[in-house]
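Chemist: Would you be able to build a 3D model of this:
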Amino acid sequence: MLAPAQRPATTVNEEALHHYRSIWISDVHLGTAGCQADYLLDFLKQNDSDHLYLVGDIIDGWALRRAWYWNQQHNDVIQKILRKARKGTRVVYIAGNHDEVVRQFIGLAFGGIDIQDEVVHTTADGRRFLVLHGDLFDGVIQCARWLAIVGDHAYTLTLKLNRGFNHLRARLGLGYWSLSQFLKHKVKKAVNFVSQFEEAVAREAKARGLDGVICGHIHKAEMRDIDGVLYCNDGDWVESLTALVETMEGELKIVTWQQLGHADGRSGARPSPVPAVEDSPA
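Modeler: Presented below is the predicted three-dimensional model:
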């Protein structure tokens, strides 16, 4: 693994609402109509960090091979990330299954962005976390790739229905609501899969003697203790619109970015933080 290049101190964006020590985002799926690039762009504009981890499935290569979809907002997200890297944020791109082509560049850096398969992040309070996308712990991806692709098509159809439904909600002045998340929580097999995935990833971190794990892949933001390991999933920017953040003191939180527009009239989105896990490992 190549050591990250030396970077200047991070330049704080005066327009940002928050400056965090670290931010993790994953499962953006740029290149698909379901990507909520406008929400993510608002989040990136108004939140700065010393470290920015892109935890896989940032660009959806599976979808782009089927049909090309790329609008200006998708391009703006990429440009914003590159700008953060130029201004001193340490940006690490961790490959996922939808952007697996990136894995051929592991150990290299492009535009100030380090390409890795996984990394270990040390928080300000000294805890060590394994950071990886998580697809290697998904039996469907590893053993039945064709089934994963079929499921991806079904998921895309659900997102199309979801977009129409949310257009109607927006016209009624209601916030974003995820049909696919609702279905996942209601289907017993899906719930069991999520639980098995979380436990498998946590076991890997424990086997390596680490305090926790940070991943994506299953589009379900979560933070909980699993057998003495702090499991953190940063969610996604298709359904849940969530990120994991680390404060300057080392506290980890999930923030949800669900509403465009500020009460004070400034453009952007207001974060609605989910409470951090109180009993963090020593």
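Chemist: Only C-alpha atoms from now on, for both contacts and neighbour counts.
Modeler: OK.
Chemist: Against residue 261, how distant is the closest residue to residue 46 other than its chain neighbours?
Modeler: Nearest residue to residue 46, sequence neighbours excluded (CA to CA, 6 or more residues apart in numbering): residue 16, at 3.7 Å. For residue 16, the distance to residue 261 equals 14 Å [CA to CA, to the nearest Å].
Chemist: for residue 217, same thing?
Modeler: Separation of residue 217 from residue 261 (CA to CA): 28 Å.
Chemist: which residues in the stretch 1-150 of the chain form strands?
Modeler: Secondary structure of the stretch 1-150 of the chain by DSSP state E, counting those that start in this stretch: the strands cover 18-25, 47-55, 90-94, 109-110, 113-116, 118-122, 128-132.
Chemist: would you turn the ones you listed into a markdown table with mean neighbour count and distance to residue 159?
Modeler: Putting these into a markdown table (neighbours: other CA atoms under 10 Å; distance: least, CA to CA, whole Å) gives the following:
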| stretch | mean neighbour count | distance to residue 159 |
| --- | --- | --- |
| strand 18-25 | 22 | 20 |
| strand 47-55 | 24 | 21 |
| strand 90-94 | 25 | 25 |
| strand 109-110 | 14 | 32 |
| strand 113-116 | 24 | 29 |
| strand 118-122 | 17 | 29 |
| strand 128-132 | 23 | 25 |
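Chemist: please give me the structure for this one as well, since I'd like to look at both together:
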Amino acid sequence: MQPDPAPDSARQLRAIWISDVHLGTSGCRADHLLDFLRCHESEYLYLVGDIVDGWQLKKSWYWKQSHNDVVQKVLRKARKGTKVIYVPGNHDEAARQYAGLDFGGIAIRQEAEHHTADGKRLLILHGDEFDGVIQYAKWLAYVGDSLYTLILELNRGFNWARLKLGLPYWSLSQYLKHKVKNAVNFISNFETILAGEARRRGFDGVVCGHIHKAEVRDIDGILYGNSGDWVESLSALVEHPDGRLEVLYWTQMGQPAAALQAQTAQADHKETTCAS
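Modeler: Presented below is the predicted three-dimensional model:
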């Protein structure tokens, strides 16, 4: 594990939300997440579900050193005083049986509440509870997960060929999710439902994960935030010291996009430098 940057070189934030890391899968970009965590410090760190992919690990064991390094980095942050709150999702639902307990300085909660610096009260949950497929047709969710894994594998080979031809990275799964009409409608309905739940319970906003689409926007007066994923978009939701929420993409911050595309296509693992 590489040494962390000096404290004064790390970007200081009030809160960081990370979700859908999917440790335990070949699609997880643990190396880039590790670099992001090294380069950003915060008072609060929320792990908003699907951090470890129990579904895939049950099928076959896959666990690289970089996956260990991410776990160790989170534990180190907790030891150094960062308030780490882990809200399990559907892929790591086994951890939900420990909700209400603390392990190694990490608080495991079914859901959480966060107060921003500017006074907003936010509901924190993974979001699968409001996904009808997960709740009422879980077998279909397993099928979809297997298809998504296959698409990621195809995408890796496809982009290796594009790289050889000098073409930019192109995400097949992102295209399918955000351009196909039914997928777009599902995402829109999911966001609206989550905002409605926050309003019903008296919150000013909600932060979730689950759909791998990073977002910060207002939905009928409710602040909706989604922390995205660390499989493709390499995104996190953060709160600045003034309370402002923003989505950060490591693809845009950590290194030139072309270099990241080359790493993604070739599954390379090069050192990433901290953003200034």
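Chemist: Quick one, which of the strands of the stretch 1-150 of the first structure gets closest to residue 253 of the first structure.
Modeler: strand 18-25 (9.7 Å; CA to CA).
Chemist: The closest one packs against which elements?
Modeler: strand 47-55, strand 242-246 (3 or more CA pairs under 8 Å, 6 or more residues apart in numbering; DSSP states H and E).
Chemist: ok so, going back, compare residue 217 and residue 261 of the first structure and say which is more crowded by neighbours.
Modeler: Neighbours per residue (other CA atoms under 10 Å) separate residue 217 of the first structure from residue 261, with residue 217 holding more: 25 against 13.
Chemist: Let me have the strands of the stretch 1-150 of the first structure in a markdown table, extended by distance to residue 67 of the first structure.
Modeler: As requested, the strands of the stretch 1-150 of the first structure are exported to a markdown table (distance: least, CA to CA, whole Å):
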| stretch | distance to residue 67 of the first structure |
| --- | --- |
| strand 18-25 | 25 |
| strand 47-55 | 24 |
| strand 90-94 | 24 |
| strand 109-110 | 26 |
| strand 113-116 | 26 |
| strand 118-122 | 29 |
| strand 128-132 | 28 |
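Chemist: State which helix of the first structure is the longest.
Modeler: Using DSSP state H to define each element, the first structure has its longest helix at helix 145-171.
Chemist: Mind reading off the mean deviation between that one and the second structure?
Modeler: Once the two models are superposed, helix 145-171 of the first structure sits on average 1.6 Å from its counterpart in the second structure (mean CA distance after the TM-score superposition for the first structure).
Chemist: Quick check: buried residues in that helix?
Modeler: Across helix 145-171 of the first structure, burial judged by 16 or more other CA atoms under 10 Å covers 148, 156, 158-159, 162-163, 166.
Chemist: what helices or strands is it leaning on?
Modeler: Where contact means 3+ CA pairs under 8 Å, 6+ apart, helix 145-171 of the first structure is packed against helix 139-143, helix 179-186.
Chemist: Now tabulate those helices in JSON lines and tack on mean neighbour count and distance to residue 48 of the first structure.
Modeler: Shown next, in JSON lines, are those (neighbours: other CA under 10 Å; distance: least, CA to CA, whole Å):
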{"stretch": "helix 139-143", "mean neighbour count": "13", "distance to residue 48 of the first structure": "33"}
{"stretch": "helix 179-186", "mean neighbour count": "14", "distance to residue 48 of the first structure": "28"}
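Chemist: Redo those as JSON lines? Include distance to residue 126 of the first structure.
Modeler: Putting those into JSON lines (distance: least, CA to CA, whole Å) gives the following:
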{"stretch": "helix 139-143", "distance to residue 126 of the first structure": "32"}
{"stretch": "helix 179-186", "distance to residue 126 of the first structure": "34"}
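Chemist: Quick one: map residue 39 of the second structure onto the first structure.
Modeler: Using TM-score structural alignment, the partner of residue 39 of the second structure in the first structure is residue 46.
Chemist: do residue 143 of the second structure as well
Modeler: Aligned by TM-score structural alignment, residue 143 of the second structure pairs with residue 150 of the first structure.
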